[in-house]
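Asks: below is the structure, and that's it, no one-letter string:
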């Protein structure tokens, strides 16, 4: 599924917190896919392509990401994003969903399920924050720039030099195993919503500045009561989230069954290696 096909399936829903854009493909039981910071629902496009013949697959964009507008007066924080997922489910009448997350979408997912466990039938966490690993060490410098109001120059450079952004050692490319395979169109699809204008950068900067381990720690008691079947699928070469955090989550969540390691996978392996992730989703859901 290319970007044009992905966007052809795009819809918008008005929620209590504002409009949210999402892509829906297929029919039947609902699997809801949520992304991390600085990406959007497009990160799941290859997964949706393989699963849309089996169930209703929905990839939603957080406020200020993808095609979901950021409200000028809206709160930019992970708890606010968790409530936007609750508003989204309420607006579409979604219950007993199979929730699949990546990157900081996993932190949002943990907050969401701790507050609304009745909404989910199962949970899948791929490389993401856990316990007090927020912001993670590799991301801390970027967060500090945001807190100092200095993120704009870096964001502008990323869009001005897509080659550098694609580089395996810099920018968004560092989170892909094969960044050289990313097209300019794909890089822009990820970066422009969060760095394409002064307003977008301001919202993203406020969001990064708000990152606080206390929000994740507050969700931990609920996480430790979660009995919904939970699967951890982890890329082993991630710069941000070591495999040890997958095992921490497995031990913390009563419903956790196993950890699946994707050898050599980086943070965004669901985009690059969907064919390896999908069989584990099918097995988990069965």
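Replies: Perfect, thanks for sending it. Given the structure is predicted, the values throughout are model-derived calculations rather than measurements.
Asks: okay, CA-based contacts and neighbour counts for the rest of this
Replies: Will do.
Asks: which of the helices or strands spans residue 203?
Replies: If you go by DSSP states H and E, residue 203 is part of helix 198-209.
Asks: identify all contacting residues around the helix or strand just after that helix.
Replies: Next in sequence after helix 198-209, counting helices and strands by DSSP H and E, comes helix 213-223. With contact meaning C-alpha atoms under 8 Å, 6 or more residues apart in numbering, helix 213-223 is reached by 78-79, 107, 110-111, 113-115, 130-135, 252-253.
Asks: ok, structure two:
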């Protein structure tokens, strides 16, 4: 296996000045998923939203190590590339799981955590992505990624299906016109390993940073029951359960999420 693409080759969006805030998207998404958050947050912070390889417009390799540990190390290298010694993290789903790993392993580098339905309390890979892990069906599913499967997937991710507009579908589907990227995402899915809940408990016990937990009450991908499990084991975390919201709170309720993040980080980073 080879290393993930060098941080100097990653695509990312950046706006604003002030304390650095790194936005980490979920599996199958990209910096596009933060389109409603970048400008409002940039009034208060230096906001950076990378496309985590092999997503978005960052390089996609069919030989790279896409384990969570390798992705977390790559994010740290990305911060080094930007000469950012310490940053706050906001992560959705897979991005939330990466944020937790970084906070545990590099506590001096991570100032605060905003966790939006983080992939932490899983007992299995979400069924939405499970077909990509299978030997034969996975290849077929990878070939169909794009305009065919993405509208269906977004109707599961979002609670309010009227948000699945042609523009949103196009934003998610565009990167997957590249066959190599579709196959690289399949590789990532096949390399994902679910930590036993006992190990997740130990991970959460070792998080010392201030944290806020945001979850959609109607999340069909990672049910809200996982939110309460995490909250019980991350006692310092503030908790926001958003009604009529699914698995992408930053997209479905951007005004509420932006306010939560701004209020939380303004307090946390000034203490």
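Replies: Looks like it came in fine. The structure presented is a predicted model; accordingly, all values stated were derived computationally and were not measured.
Asks: quick one on the thing from earlier: just the contacts of helix 213-223 of structure 1: which are in helices?
Replies: 78, 79, 107, 110, 111, 113, 114, 115, 252 (DSSP state H).
Asks: show me what residue 154 of structure 2 lines up with in structure 1.
Replies: Counting by TM-score structural alignment, residue 154 of structure 2 corresponds to residue 172 in structure 1.
Asks: what's the counterpart of residue 40 of structure 1 in structure 2?
Replies: Counting by TM-score structural alignment, the partner of residue 40 of structure 1 is residue 30.
Asks: check contacts around its match.
Replies: With C-alpha under 8 Å, 6+ apart, residue 30 of structure 2 has these contacts: 50, 51, 52, 55, 56, 172.
Asks: and residue 54 of structure 2, what's its match in structure 1?
Replies: So, by TM-score structural alignment, residue 54 of structure 2 is matched to residue 64.
Asks: now the strands for structure 1?
Replies: 10-15, 18-25, 30-34, 56-60, 97-101, 120-126, 230-235, 256-262 (DSSP state E).
Asks: do I have it right that residue 7 of structure 2 meets residue 76?
Replies: No - applying C-alpha atoms under 8 Å as the test, residue 7 of structure 2 and residue 76 come out as separate, 9.3 Å apart.
Asks: the two: who's more crowded?
Replies: Comparing residue 7 of structure 2 with residue 76 by other C-alpha atoms under 10 Å, the one with more neighbours is residue 7, at 21 against 18.
Asks: please determine how far that one is located from residue 88 of structure 2.
Replies: Residue 7 of structure 2 sits 18 Å away from residue 88 of structure 2, going by C-alpha to C-alpha, to the nearest Å.
Asks: may I see the buried residues of stretch 236-243 of structure 1?
Replies: Of all the residues in stretch 236-243 of structure 1, those buried under the rule 16 or more other C-alpha atoms under 10 Å are 236, 237, 238, 240, 241, 242, 243.
Asks: same question for stretch 102-121 of structure 1.
Replies: For stretch 102-121 of structure 1, burial by neighbour count (16+ other C-alpha under 10 Å) applies to 102-115, 117, 119-121.
Asks: and if you look at stretch 243-253 of structure 1?
Replies: 243, 245, 246, 247, 249, 250, 252, 253.
Asks: residue 78 of structure 2 maps to what in structure 1?
Replies: Using TM-score structural alignment, residue 78 of structure 2 pairs with residue 88 in structure 1.
Asks: report the separation between the spatially closest residue to that match that is not a sequence neighbour and residue 21 of structure 1.
Replies: Counting by C-alpha to C-alpha, 6 or more residues apart in numbering, residue 88 of structure 1 lies nearest to residue 15, which is 6.2 Å off, once chain neighbours are set aside. According to C-alpha to C-alpha, residue 15 of structure 1 and residue 21 of structure 1 sit 11 Å apart.
Asks: again with residue 225 of structure 1
Replies: 31 Å.
Asks: the more surrounded of the two?
Replies: More crowded of residue 225 of structure 1 and residue 21, by other C-alpha under 10 Å: residue 21, with 21 against 14.
Asks: hmm, that one is touching residue 65, no?
Replies: No - contact criterion C-alpha under 8 Å: residue 21 of structure 1 and residue 65 do not qualify, at 9.2 Å.
Asks: what's the closest of the buried residues of stretch 236-243 of structure 1 to residue 140 of structure 1?
Replies: Taking C-alpha to C-alpha as the measure, residue 240 is the one of the buried residues of stretch 236-243 of structure 1 closest to residue 140 of structure 1, at 10.1 Å.
Asks: list the contacts for the counterpart of that closest one in structure 2?
Replies: Aligned by TM-score structural alignment, residue 240 of structure 1 pairs with residue 221 of structure 2. Counting by C-alpha under 8 Å, 6+ apart, residue 221 of structure 2 touches 126, 127, 128, 156, 157, 247.
Asks: ok, these in structure 1: which stay?
Replies: Checking those against structure 1 (both residues aligned by TM-score structural alignment, their matches' C-alpha atoms under 8 Å), the contacts still present are 126, 127, 128, 247.
Asks: greatest separation within the residues you listed: which pair is it?
Replies: 127 and 247 (13.7 Å).
Asks: quick one, which of the two is more surrounded?
Replies: Each of residue 127 of structure 2 and residue 247 has its neighbours counted (other C-alpha under 10 Å); residue 247 has more, 28 against 9.
Asks: which one in structure 1 is aligned with that one?
Replies: Match for residue 247 of structure 2 (TM-score structural alignment): residue 267.
Asks: contacts only, for that match.
Replies: 102, 103, 127, 175, 176, 235, 237, 238, 239, 240, 241 are the contacts of residue 267 of structure 1 under C-alpha under 8 Å, 6+ apart.
Asks: and the second one, what's its match in structure 2?
Replies: Residue pairing (TM-score structural alignment): residue 103 of structure 1 is matched to residue 93 of structure 2.
Asks: circling back: the match of residue 54 of structure 2: how many residues sit nearby?
Replies: Neighbour tally, residue 64 of structure 1, other C-alpha under 10 Å: 26.
Asks: surely it is in contact with residue 204?
Replies: Yes - in this structure residue 64 of structure 1 lies within contact range of residue 204 using C-alpha under 8 Å: 7.2 Å.
Asks: can you work out which residues contact both of those two?
Replies: By C-alpha under 8 Å, 6+ apart, the residues touching both residue 64 of structure 1 and residue 204 are residue 194.
Asks: what's the neighbour count on the equivalent of residue 178 of structure 2 over in structure 1?
Replies: Aligning on TM-score structural alignment places residue 178 of structure 2 opposite residue 197 in structure 1. For residue 197 of structure 1, the tally of surrounding residues (other C-alpha under 10 Å) stands at 13.
Asks: same thing with the one 10 residues further on?
Replies: Each residue near residue 207 of structure 1 was counted by other C-alpha under 10 Å, and the total is 21.
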